[in-house]
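In: here is my input; please provide its structure:
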Amino acid sequence: MSALCDWQSAGEPLDTAPVPQETEALQRYAYLVRRVVAHMRTQIGVVADRDDLQQIGLMALLKAIRRYGREQDEQFESYAFKHIRGAMLDEFRRLDWRSRQSRQEAHRFRDGVRQLRSQLGREPSEPEICAALNISTKQLMEFHYLEQAEVVDSFEQLLEQQGPMASEDRDIARLEQRRLLAQTMQQLPARNKLLLQLYYTHELNMKEIALTLGLTESRVCQLHKQSLQLLTEKLTS
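Out: A predicted model of the protein is given here:
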């Protein structure tokens, strides 16, 4: 609980500091922050300061406690997880974690894989990609995470864009969005569908999903990216 102590001593930037009842709830649900930190660090694939992420997560958790509007129940965990995850995504965007260099490297990586795929007439294996591009397995994984992060970020922003509309119209748009998402999910291959369920519903990270499905972490990243690209195309068509 050192992160909670540091955060409290540093000063609460919200309107008021947590009251004893809120502090107790923060301590009880602090594990959600640790879970989201693990989830996000694996997804984004960048070096981020764990303490900074925990501070952001704890502030988001306090906001979730205050906004929930009733005593925490079995539904609160999912509610708080989404709020904490959203706060961390906003922070990644604010910091612009994709540096110009990383974008250029990702572009060269995509071009190299595309050229190799054209030469082979099929999807290249991980060892073939590493040999052709003269990169390590770890570097290959980092490239996959960078590509995946870009797709995830675009997909998340698409879901968040409701535009300036009346509350009733916004609710209708969200219902239609959920219907279209569910409909599109049914069109995905069974493995892709399961992967998305494990990631978004069961909140597993890429490494945990790889172990569950018996795939490499790199392959899980590719399948996740492909699934989100398909969903994005359907939602924007």
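In: going forward, measure contacts between C-alpha atoms and count neighbours the same way
Out: OK.
In: does residue 71 belong to a helix, a strand or coil?
Out: coil (DSSP: H, G, I helix; E, B strand; the rest coil).
In: what helix or strand does residue 233 sit in?
Out: Using DSSP states H and E, residue 233 falls within helix 217-236.
In: how near is residue 43 to residue 183?
Out: Residue 43 sits 25 Å away from residue 183, taking C-alpha to C-alpha, to the nearest Å as the criterion.
In: counting neighbours, go ahead and name the busier of those two.
Out: residue 43 (20 against 13; other C-alpha atoms under 10 Å).
In: let's see this one next, to set against the first:
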Amino acid sequence: MNEQKSKPPHLSNIDVWQRFKKNNNLEAKKQLIEQYLPLVDYVTNRMAIGLPKNVSKDDLASNGVMGLIDAIEKFDYERGLQFETYASWRIRGAMIDGLRQGDWVPRSVREKAKKIEEAYQHLEQHYLRSVTDAEISSYLQVSEKEFVHMLQEIAVTTVCSLEDPIREEDAETRLSLLVDEKAKNPDYKVHEQYMKDSIVKGIERLTEKERIVISLFYYEELSLSEIAEVMSLSPSRISQLHSKAILRLRGAMDKYRNQLMEY
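Out: Got it, this is the predicted structure:
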């Protein structure tokens, strides 16, 4: 009895993918673009949180569509990966590239973000615990009020940091290491375990409120304004908590990031 080749469980439209990839069928490509356009809207709404007023959602969406098309053209449906995840970071990447080309984040803001990230990394490695705003402010030689203002300035540079892919050719993200216990790529198992351990340790050093914000934003997929309602805090306060959490986690991951990307 001949057994039919099983279809990848995440691609119910495998016939459309085959027509496009094997025959370069433009109608099939158009069908795929139309089917996955809601991903662009989804990513646009998340990316738009906290962006400056001079950045329009239409501009984000336009760049996102280009990212979606790029994802469809480069996706290998035979590898059994989740297209939605792969496409989402391609879409985000196209949006971020568009923003960078528009120079929407001043160099001074990026430098401030890097300084705070390095401060968290240095102090928390030194004290082996979560450090306070007062300690960070003292290390940076600014007042706590100035530190809060810095967090407000860099807030939009921290969105989606955990959702960046570990390796460009894969759909697996840093965030997935926190929840996925299955080693999909044995060749990278050791490196991924190091990264996972570093993120877990970083999360352990977050304050309770920071952990809640990370959980609601990345796992429950609430917007920052929705999280503000849940936690009875202002959106600006939620944004600050999110920024601090991401900067702490960036510092925790820094030790392993380069070797993972260079592997």
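In: can you pull the TM-score for these?
Out: Scored against TM-score structural alignment, normalised by the length of the first structure, the superposed chains reach a TM-score of 0.60; 191 aligned residues with a C-alpha RMSD of 4.3 Å.
In: that older thread, quick one: buried residues of the helix holding residue 233 of the first structure?
Out: Residues of helix 217-236 of the first structure classed as buried by neighbour count (16 or more other C-alpha atoms under 10 Å): 217-221, 223-225, 227-229, 231-232.
In: what about the residue nearest to residue 115 of the second structure when sequence neighbours are not counted, how many neighbours?
Out: Spatial nearest neighbour of residue 115 of the second structure, excluding adjacent residues (C-alpha to C-alpha, 6 or more residues apart in numbering): residue 140 at 7.9 Å. Look at residue 140 of the second structure: counted by other C-alpha under 10 Å, it has 15 neighbours.
In: was I right to think residue 140 of the second structure contacts residue 117?
Out: No: in this structure, residue 140 of the second structure is not within contact of residue 117 by C-alpha atoms under 8 Å, at 11.0 Å.
In: and the corresponding residue of the second structure for residue 23 of the first structure, what helix or strand is that in?
Out: Per TM-score structural alignment, the equivalent position to residue 23 of the first structure in the second structure is residue 30. Assessed by DSSP H and E, residue 30 of the second structure sits inside helix 26-47.
In: next, the mean deviation of that helix compared to the first structure.
Out: Here the mean offset of helix 26-47 of the second structure against the first structure after fitting is 1.6 Å, by mean C-alpha distance after the TM-score superposition for the first structure.
In: could you pull out the buried residues of that helix?
Out: Neighbour-count burial for helix 26-47 of the second structure [16+ other C-alpha under 10 Å]: 28-29, 32-33, 36, 39-41, 43-44, 46-47.
In: elements contacting that helix?
Out: Where contact means 3 or more C-alpha pairs under 8 Å, 6 or more residues apart in numbering; DSSP states H and E, helix 26-47 of the second structure is packed against helix 14-23, helix 57-74, helix 83-101.
In: please work out the angle formed by the directions of it and helix 57-74.
Out: For helix 26-47 of the second structure against helix 57-74, the angle between stretch directions is 130 degrees (axes from the mean of the first three to the mean of the last three C-alpha atoms, to 10 degrees).
In: what lies in contact with helix 26-47 of the second structure?
Out: 16-17, 19-20, 57, 60-61, 64-65, 68-69, 72, 84, 87-88, 91-92, 159-160, 223 (C-alpha atoms under 8 Å, 6 or more residues apart in numbering).
In: drop anything exposed from those residues.
Out: Judged by 16+ other C-alpha under 10 Å, buried ones among the contacts of helix 26-47 of the second structure: 16-17, 20, 57, 60-61, 64-65, 68-69, 72, 84, 87-88, 91-92, 159-160, 223.
In: could you tell me where the helix holding residue 233 of the first structure falls in the second structure?
Out: Going by TM-score structural alignment: helix 217-236 of the first structure matches residues 235-254.
In: so how far does that stretch sit from its counterpart in the first structure?
Out: Mean deviation for stretch 235-254 of the second structure: 1.3 Å (mean C-alpha distance after the TM-score superposition for the first structure).
In: gap between that stretch and the chain center?
Out: Relative to its chain's centre, stretch 235-254 of the second structure lies at 12 Å (C-alpha atoms, centre = their mean, to the nearest Å).
In: now swap in stretch 26-46 of the second structure and tell me
Out: The answer for stretch 26-46 of the second structure is 19 Å, by C-alpha atoms, centre = their mean.
In: likewise for stretch 135-143 of the second structure?
Out: 28 Å.
In: quick check: buried residues in it?
Out: 136-137.
In: do the same with stretch 193-212 of the second structure
Out: In stretch 193-212 of the second structure, counting by 16+ other C-alpha under 10 Å, buried: 194-200, 202-203, 205-207, 210-211.
In: ok, the nearest residue to residue 50 of the second structure once chain neighbours are set aside - contacts?
Out: Distances taken as C-alpha to C-alpha, 6+ apart put residue 156 closest to residue 50 of the second structure, at 5.9 Å, once the chain neighbours are dropped. Counting by C-alpha under 8 Å, 6+ apart, residue 156 of the second structure touches 49-51.
In: what do you get if the cut-off is 10 Å, keeping everything else the same?
Out: Residue 156 of the second structure makes contacts with 47-52, 105, 239, 242-243, as judged by C-alpha atoms under 10 Å, 6 or more residues apart in numbering.
In: the helices and strands packed on helix 26-47 of the second structure into a markdown table, with extra columns for distance to residue 111 of the second structure?
Out: Listed next are these as a markdown table, based on distance: least, C-alpha to C-alpha, whole Å:
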| stretch | distance to residue 111 of the second structure |
| --- | --- |
| helix 14-23 | 43 |
| helix 57-74 | 24 |
| helix 83-101 | 15 |
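In: now check the first structure for the residue matching residue 86 of the second structure.
Out: Using TM-score structural alignment, residue 86 of the second structure sits opposite residue 79 in the first structure.
In: its match: what's it in contact with?
Out: Residue 79 of the first structure touches 61, 64-65, 68, 72, counting by C-alpha under 10 Å, 6+ apart.
In: please redo it, this time with the cut-off set to 8 Å
Out: When contacts are taken as C-alpha under 8 Å, 6+ apart, residue 79 of the first structure is in contact with residue 64.
In: quick check: residue 7 of the first structure touching residue 55?
Out: Yes: with contact defined as C-alpha under 8 Å, residue 7 of the first structure reaches residue 55; the gap is 6.2 Å.
In: quick one: buried residues of the host helix or strand of residue 4 of the first structure?
Out: Here residue 4 of the first structure, judged by DSSP H and E, is contained in helix 2-10. Using 16+ other C-alpha under 10 Å as the test for burial, helix 2-10 of the first structure gives 3-4, 7-8.
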